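1. Here is my input; please provide its structure:
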Amino acid sequence: MNKVRSSAGEAVADLPDGASLAVGGFGLSGIPAVLIDALYEQGATGLEVVSNNCGVDGRGLGVLLAAGRIARVTGSYVGENKEFARQYLGGELEVELTPQGTLAERLRAGGAGIPAFYTPAGVGTQVARGGLPWRYAPDGTVAIASPAKETREFAGRPHVLEHGITTDFALVRAWRGDRHGNLVFRRAAANFNPLAAMAGRITVAEVEQLVEPGELHPDEVHLPGIYVQRVVELTPAEAADKQIEKRTLHA
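-> This next block holds a predicted model:
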């Protein structure tokens, strides 16, 4: 039951080339930065990433992206990362854009064992009709486009069929966690982290505070340890290293 690994490097050592990977965080809030850096050092390439966005230039998933380690991204936001936009528009990267709420529910559904679900989000758009550019050709034409999706009416309202997402691995960050893998997320870090953790077949969590089993009251736990296979305790410096995309000051 002790799921703690000695280092982030050990925790991601067996992640292979071509693996699919769900990654928690929103922008730079709650990203598993230490695990991402360890994966960069490990060298896996051809990764298929599912995450709300792809970090920023030089931080988070942006580190892997700039190194050419990511082959495909399923996400809902390209902004704040010029290299992401450059690779996508230049035909170097395949990108499946999906509505943010739909992405969240696809991850949750996959983790809950639900293969697919209907949602009104995207009805009447290219999300449903197909034709969204997944990959561009070097000349700017669309090399791969999204397929049309099944639609069905419920109570007289059309809905789009979306499929749940499961991945080979998941990387997440939590505020507190115990040796059994039970996790507590804090404030804005409780964004995509619980959902990404559910979707991964092997989920690795970096935790700012590691506690012993029994120290977390059951009512505190946001994600039970059944979803988590590996835990990495951060150093105080690693836990305190939290960045934001843009600092806004009020005069």
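2. drop to CA atoms for contacts and neighbour counts, all remaining ones
-> OK.
3. Can you point out the helix or strand that includes residue 52?
-> Secondary structure from DSSP states H and E places residue 52 outside every helix and strand.
4. With the one 10 residues further on instead?
-> With secondary structure defined by DSSP H and E, residue 62 is part of helix 61-66.
5. which outside residues touch that helix?
-> 36-37, 40, 54-58, 70, 81, 83-84 (Cα atoms under 8 Å, 6 or more residues apart in numbering).
6. how about this one, so we can line them up?
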Amino acid sequence: MDKVTQSAAEAVRDIADHASLAVGGFGLSGVPAVLIEAVRARGVRGLSVVSNNCGVDGEGLGLLLAEGRISRVTGSYIGENKEFARQYLGGELEVELVPQGTLAERLRAGGCGIPAFYTPAGVGTQVADGGLPWRYARDGSVAVRSPAKEVRVFGGRDHVLEYGITTDFALVRAARGDRHGNLVFGKAARNFNPLAAMAGRVTVAEVEELLEPGALDPDSVHVPGVFVQRVVPLTPEQAGAKRVEKRTVRA
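-> Have a look, this model is predicted:
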């Protein structure tokens, strides 16, 4: 029942080349930065990542991107990560762009054992009709396009078939967690973290505050320990290292 590991390196010890990872976070909020750095230190390559975005240049998943460790990304936002955009447009990276709500539901469905579902999001666009560039060739032409998806009518409205997502591993960051793996996320840092935690076959959580079993109010738990296999307690310095993606202050 005690799922605590003593280091991030130990917690990601079996993540190998070509593994698939669901990673929590939105921008730089709630990003499991310590676990990502541990994956980077392992030197693994060819990773398939499912995450809302890929951090920013030099932070979060941007660290793995910059070293060419990621081969495929399923996400909803390229954002302002210039290296992400460069690799995608340069044919170095395969990218499956998914509507943000659909991505969230695909992760949740995978975690709940639901193989597929229908949604109206994307009907009438290349999301449903196919043709979205997944990978570019070096000369700028499209090498791989998304396939067309099944569309069915429910209640007189078209819906597109989307598949649930499961991954080999999931990396998440929680504000609080106990030794049994029950997790609580802080405010906006909750974002994609619970969904990623559900989708991973082996879920590793870095926690800013480690508590003993019973210390968490069951009604406050966002992810129950049944979804979590490993817990990594952070040092105060690691817990406090939170970069602001865009700092806006008065003149």
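7. The helix holding residue 62 of structure 1 vs structure 2, average offset?
-> Its aligned residues in structure 2 lie a mean 0.3 Å from helix 61-66 of structure 1 after superposition (mean Cα distance after the TM-score superposition for structure 1).
8. corresponding residues in structure 2 for that helix?
-> Per the alignment by TM-score structural alignment, helix 61-66 of structure 1 matches residues 61-66 in structure 2.
9. Where do the helices of the stretch 151-251 of structure 2 begin and end?
-> 193-199, 236-240 (DSSP state H, counting those that start in this stretch).
10. Turn the ones you listed into JSON lines, columns for mean neighbour count and distance to residue 206 of structure 2.
-> Listed next are the helices of the stretch 151-251 of structure 2 as JSON lines, based on neighbours: other Cα atoms under 10 Å; distance: least, Cα to Cα, whole Å:
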{"stretch": "helix 193-199", "mean neighbour count": "28", "distance to residue 206 of structure 2": "11"}
{"stretch": "helix 236-240", "mean neighbour count": "12", "distance to residue 206 of structure 2": "9"}
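11. so which of the ones you listed gets nearest residue 217 of structure 2?
-> Among the helices of the stretch 151-251 of structure 2, the nearest to residue 217 of structure 2 by Cα to Cα is helix 193-199 (17.2 Å).
12. Would you mind putting the helices of the stretch 151-251 of structure 2 into JSON lines with distance to residue 134 of structure 2 alongside?
-> As requested, the helices of the stretch 151-251 of structure 2 are arranged in JSON lines below (distance: least, Cα to Cα, whole Å):
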{"stretch": "helix 193-199", "distance to residue 134 of structure 2": "22"}
{"stretch": "helix 236-240", "distance to residue 134 of structure 2": "36"}
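13. buried ones in stretch 103-120 of structure 1?
-> Buried residues in stretch 103-120 of structure 1, defined by neighbour count with 16 or more other Cα atoms under 10 Å: 103-111, 118-120.
14. between these, which is nearest residue 136 of structure 1?
-> The shortest gap between residue 136 of structure 1 and any of those belongs to residue 103, at 22.1 Å (Cα to Cα).
15. A strand includes residue 48 of structure 1, no?
-> Yes: the assignment for residue 48 of structure 1 is a strand, going by DSSP: H, G, I helix; E, B strand; the rest coil.
16. That one and residue 16 touch, don't they?
-> No: in this structure, residue 48 of structure 1 is not within contact of residue 16 by Cα atoms under 8 Å, at 11.2 Å.
17. Which residue of these two possesses the greater neighbour count?
-> residue 48 (22 against 16; other Cα atoms under 10 Å).
18. what sits against the more buried one?
-> 18-21, 70-74.
19. Residue 231 of structure 1 too?
-> So residue 231 of structure 1 contacts 3-5, 11, 177, 179, 181, 204-207 (Cα under 8 Å, 6+ apart).
20. now with 6 Å?
-> Residues in contact with residue 231 of structure 1, defined by Cα atoms under 6 Å, 6 or more residues apart in numbering, are 3-5, 204-206.
21. what would those look like in TSV with neighbour count?
-> Shown next, in TSV, are the contacts of residue 231 of structure 1 (neighbours: other Cα atoms under 10 Å):
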residue	neighbour count
3	18
4	21
5	18
204	29
205	30
206	31
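22. From these, which land in strands?
-> Members of these lying in strands (criterion: DSSP state E): 4-5, 204-206.
23. what about the counterpart of residue 22 of structure 2 in structure 1, distance to residue 173 of structure 1?
-> Alignment note (TM-score structural alignment): residue 22 of structure 2 maps to residue 22 of structure 1. As judged by Cα to Cα, to the nearest Å, residue 22 of structure 1 and residue 173 of structure 1 stand 12 Å apart.
24. out of those two, which sits in the more crowded spot?
-> When neighbours are counted by other Cα under 10 Å, residue 22 of structure 1 and residue 173 differ, and residue 173 comes out ahead with 35 against 30.
25. For the more buried one, give me its contacts.
-> Going by Cα under 6 Å, 6+ apart, the list of residues near residue 173 of structure 1 reads 30, 32, 205-207.
26. In JSON lines: the residues you listed, plus distance to residue 248 of structure 1.
-> Converted to JSON lines, these look like this (distance: Cα to Cα, whole Å):
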{"residue": "30", "distance to residue 248 of structure 1": "19"}
{"residue": "32", "distance to residue 248 of structure 1": "23"}
{"residue": "205", "distance to residue 248 of structure 1": "30"}
{"residue": "206", "distance to residue 248 of structure 1": "28"}
{"residue": "207", "distance to residue 248 of structure 1": "28"}
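27. Show me which of the residues you listed is closest to residue 230 of structure 1.
-> residue 205 (6.3 Å).
28. What residue in structure 2 is paired with that closest one?
-> Residue 205 of structure 1 maps onto residue 205 in structure 2, by TM-score structural alignment.
29. my guess is its match meets residue 172, correct?
-> Yes: between residue 205 of structure 2 and residue 172 a contact is recorded at 4.9 Å, counting by Cα atoms under 6 Å.
30. Just the endpoints, please. Distance across stretch 112-129 of structure 1?
-> From start residue to end residue, stretch 112-129 of structure 1 stretches across 27 Å - Cα to Cα.
31. Just give the number of residues close to the residue nearest to residue 85 of structure 2 when sequence neighbours are not counted.
-> With sequence-adjacent residues excluded and distances taken as Cα to Cα, 6 or more residues apart in numbering, residue 85 of structure 2 is closest to residue 78, at 6.7 Å. By other Cα under 10 Å, the residues close to residue 78 of structure 2 number 20.
32. Good, we can wrap up now.
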